[in-house]
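**Student:** missing the sequence, but the structure's below:
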C-alpha cells in the first residue's frame, strides 16, 4: 500500500479526533515525509537531532507546516541544537537534562514543551526514569521557568502478542492521572505518548492519546 493508504488504515483504527498520530521519520526521505504530510500527517518524530537538523529546512523549503517531535534519547551536548527546532521533546529522563533544556530555552526566549520518559518495564536496554522516581522528577522540573511539562512517554518492550503489554500501558496511564492531579506549576499535563506500529491499538485502548508510528506508515527503514 502507499503511504497515504497506510495512514488512512491507521486512522480507521483510532479516533483521530482524540489521538495525535506522529509519523516517525527516522531514516526515511524528505519526499516520503512530504507525501505523508500531504496525506494528513501534522506531526513528525525524529530519533536523532542531526537528522532533524538536516530535514527541517528541506521540509520548510517545501512549504510544509508540521510539528517536530524529538522522540529519541537526547544527550545534553545536543540540547542547543534540539531546542530551537523541537515543538515537543518526548525523552526527558533526568533533572540534569531538564536543566540544560531550561537554560537553552531561556536563551531562545522559548518555553520548551517536554514529556517525561518513563521506563515502566525497567528494561536495561531502554532509557527513562524509573516508575517510582517519575513524580519526584516531575516536581523538580516544574520549578524550571522555561520548560512546560506536558505529560509522559514510554517505549514498551517488543512483544509478539501486544495484548501482553496492557499492564505496561495501564501503569503509565495510572501515573499520568497521578501527575495530572498534582496540578504542578509550569505544567500542562495533556499527552500520554505510548504505542508504536506493533502495539498502538492496545496502547490507545489503555489511554494513549499520542502514538508514534513509523513502519506502519513508511514501511521498513532504509538504512
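**Tutor:** Received, thanks. What you see is a predicted model, and the numbers here were worked out from it, not measured in a lab.

**Student:** rest of the way, CA atoms for contacts and neighbours
**Tutor:** Noted.

**Student:** so who does residue 187 touch?
**Tutor:** By Cα atoms under 8 Å, 6 or more residues apart in numbering, the contact list for residue 187 reads 142, 148-150.

**Student:** what strand or helix carries the nearest residue to residue 76 once chain neighbours are set aside?
**Tutor:** Spatial nearest neighbour of residue 76, excluding adjacent residues (Cα to Cα, 6 or more residues apart in numbering): residue 97 at 5.8 Å. If you go by DSSP states H and E, residue 97 is part of helix 95-107.

**Student:** list the buried residues for that helix?
**Tutor:** 97-105 (16 or more other Cα atoms under 10 Å).

**Student:** tell me where the protein has strands.
**Tutor:** In the chain, the strands defined using DSSP state E lie at 20-24, 43-46, 67-70, 88-92, 112-117, 147-153, 187-193, 210-213.

**Student:** can you list those strands in TSV and add distance to residue 10?
**Tutor:** Shown next, in TSV, are those (distance: least, Cα to Cα, whole Å):
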stretch	distance to residue 10
strand 20-24	9
strand 43-46	15
strand 67-70	19
strand 88-92	22
strand 112-117	24
strand 147-153	20
strand 187-193	16
strand 210-213	9
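
**Student:** what's the closest of those to residue 61?
**Tutor:** strand 67-70 (14.9 Å; Cα to Cα).

**Student:** the closest one: how far from the chain's middle?
**Tutor:** Distance of strand 67-70 from the chain centroid (Cα atoms, centre = their mean, to the nearest Å) equals 8 Å.

**Student:** in addition, the following structure is provided for comparison:
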C-alpha cells in the first residue's frame, strides 16, 4: 500500500507541475512520519524516501536513531520548537520549518555547530490558533538575523486553513509566494529565500501550482497502510 500511495502522490506532483509549467525536480516531497511507528518509517527509507519530518523533538530523535542505517535521510523539524529544547535537536536536523521569533533565532545561533537551513513561519491568515509571524513583520525580522551565521533563511513556510475552499487556498499560497519573491529580490546572502514550504496531504497539488518547493505529506502516504 505504501508503494501505491507514493506512486499516486508522485503522479499528482507531476501533474501539478505540468499545470504550472514547472519541473517536478523543483518539488521535494517530505514524508511526515508523526503518525506512524519506527518500523513504518524504516519501510519508507527502504523505498528510497530521503526527506522525513516530525513535529516533535522527541519523536524525531527516536526515528533518527532507528534509521541510523540510512545516513542519506534529510531530517526536517516542522513543528513549534521551544527554546529549552533547541540544544537537544538543532544539530540533529537539516531543515527547520518553523522559525518564528528572534529569541528562538538567538538560541539556535548559540547552540548550533553548523549552519541550519531555516524557513520563517508566516501566519498568512492571521488565525489565532496558528504560530508564525504576520506577513508585514517578516522582512524586518529577516533583517534582524543578518549577523547570525548559523542560520540560513532558505524560504518561508505556512499552513493553510483546514477544509478551506480552493480559492482560499490559492489566496494563502499566492500571498506567501509574493512575500518570498520580495525577500529573494533583496539579494541577502544569509537569506536567499528561494523556497516555499507549503501544502499538505489535502492541498499539496494547489500549493505546487502556486509555487511550493517543499510539500509536507503524511496522511496521503499512510492511508490504508
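**Tutor:** Alright, I've got the coordinates. Keep in mind the model is a prediction, meaning the values are calculated, not measured.

**Student:** TM-score for these two?
**Tutor:** Remark: TM-score between the superposed chains equals 0.92 [TM-score structural alignment, normalised by the length of the first structure]; 216 aligned residues with a Cα RMSD of 1.6 Å.

**Student:** still on that earlier bit, and the angle from the helix holding residue 97 of the first structure to strand 112-117?
**Tutor:** Counting by axes from the mean of the first three to the mean of the last three Cα atoms, to 10 degrees, helix 95-107 of the first structure lies at 170 degrees to strand 112-117.

**Student:** and the helix ranked longest in the first structure, which stretch of the second structure?
**Tutor:** For the first structure, the helix with the greatest residue count under DSSP state H is helix 166-182. Using TM-score structural alignment, helix 166-182 of the first structure corresponds to residues 170-186 of the second structure.

**Student:** then stretch 135-151 of the first structure?
**Tutor:** Going by TM-score structural alignment: stretch 135-151 of the first structure matches residues 139-155.

**Student:** how far away from the center of its chain is the matching stretch?
**Tutor:** For stretch 139-155 of the second structure - counting by Cα atoms, centre = their mean - the centre lies 17 Å from the chain centre.

**Student:** span of it from start to end?
**Tutor:** Distance between the two ends of stretch 139-155 of the second structure: 12 Å, counting by Cα to Cα, to the nearest Å.

**Student:** one more: stretch 185-202 of the second structure?
**Tutor:** End-to-end distance (Cα to Cα), stretch 185-202 of the second structure: 31 Å.

**Student:** pull out the buried positions in it.
**Tutor:** For stretch 185-202 of the second structure, by 16+ other Cα under 10 Å, it's 190-200.

**Student:** now swap in stretch 121-136 of the second structure and tell me
**Tutor:** Buried residues in stretch 121-136 of the second structure (16+ other Cα under 10 Å): 121-125, 130-133, 135.

**Student:** and it, how far out from the chain middle?
**Tutor:** With Cα atoms, centre = their mean as the basis, stretch 121-136 of the second structure stands 15 Å off its chain's centre.

**Student:** and what of stretch 199-214 of the second structure?
**Tutor:** Going by Cα atoms, centre = their mean, where stretch 199-214 of the second structure is centred and where its chain is centred differ by 11 Å.

**Student:** for residue 35 of the first structure, state which of the contacts of residue 187 of the first structure is nearest.
**Tutor:** residue 150 (28.8 Å).

**Student:** check contacts around the closest residue to that closest one other than its chain neighbours.
**Tutor:** Of all residues not flanking residue 150 of the first structure in the chain, residue 189 sits nearest, at 4.3 Å (Cα to Cα, 6+ apart). By Cα under 8 Å, 6+ apart, the residues touching residue 189 of the first structure are 149-151, 176, 179-180.
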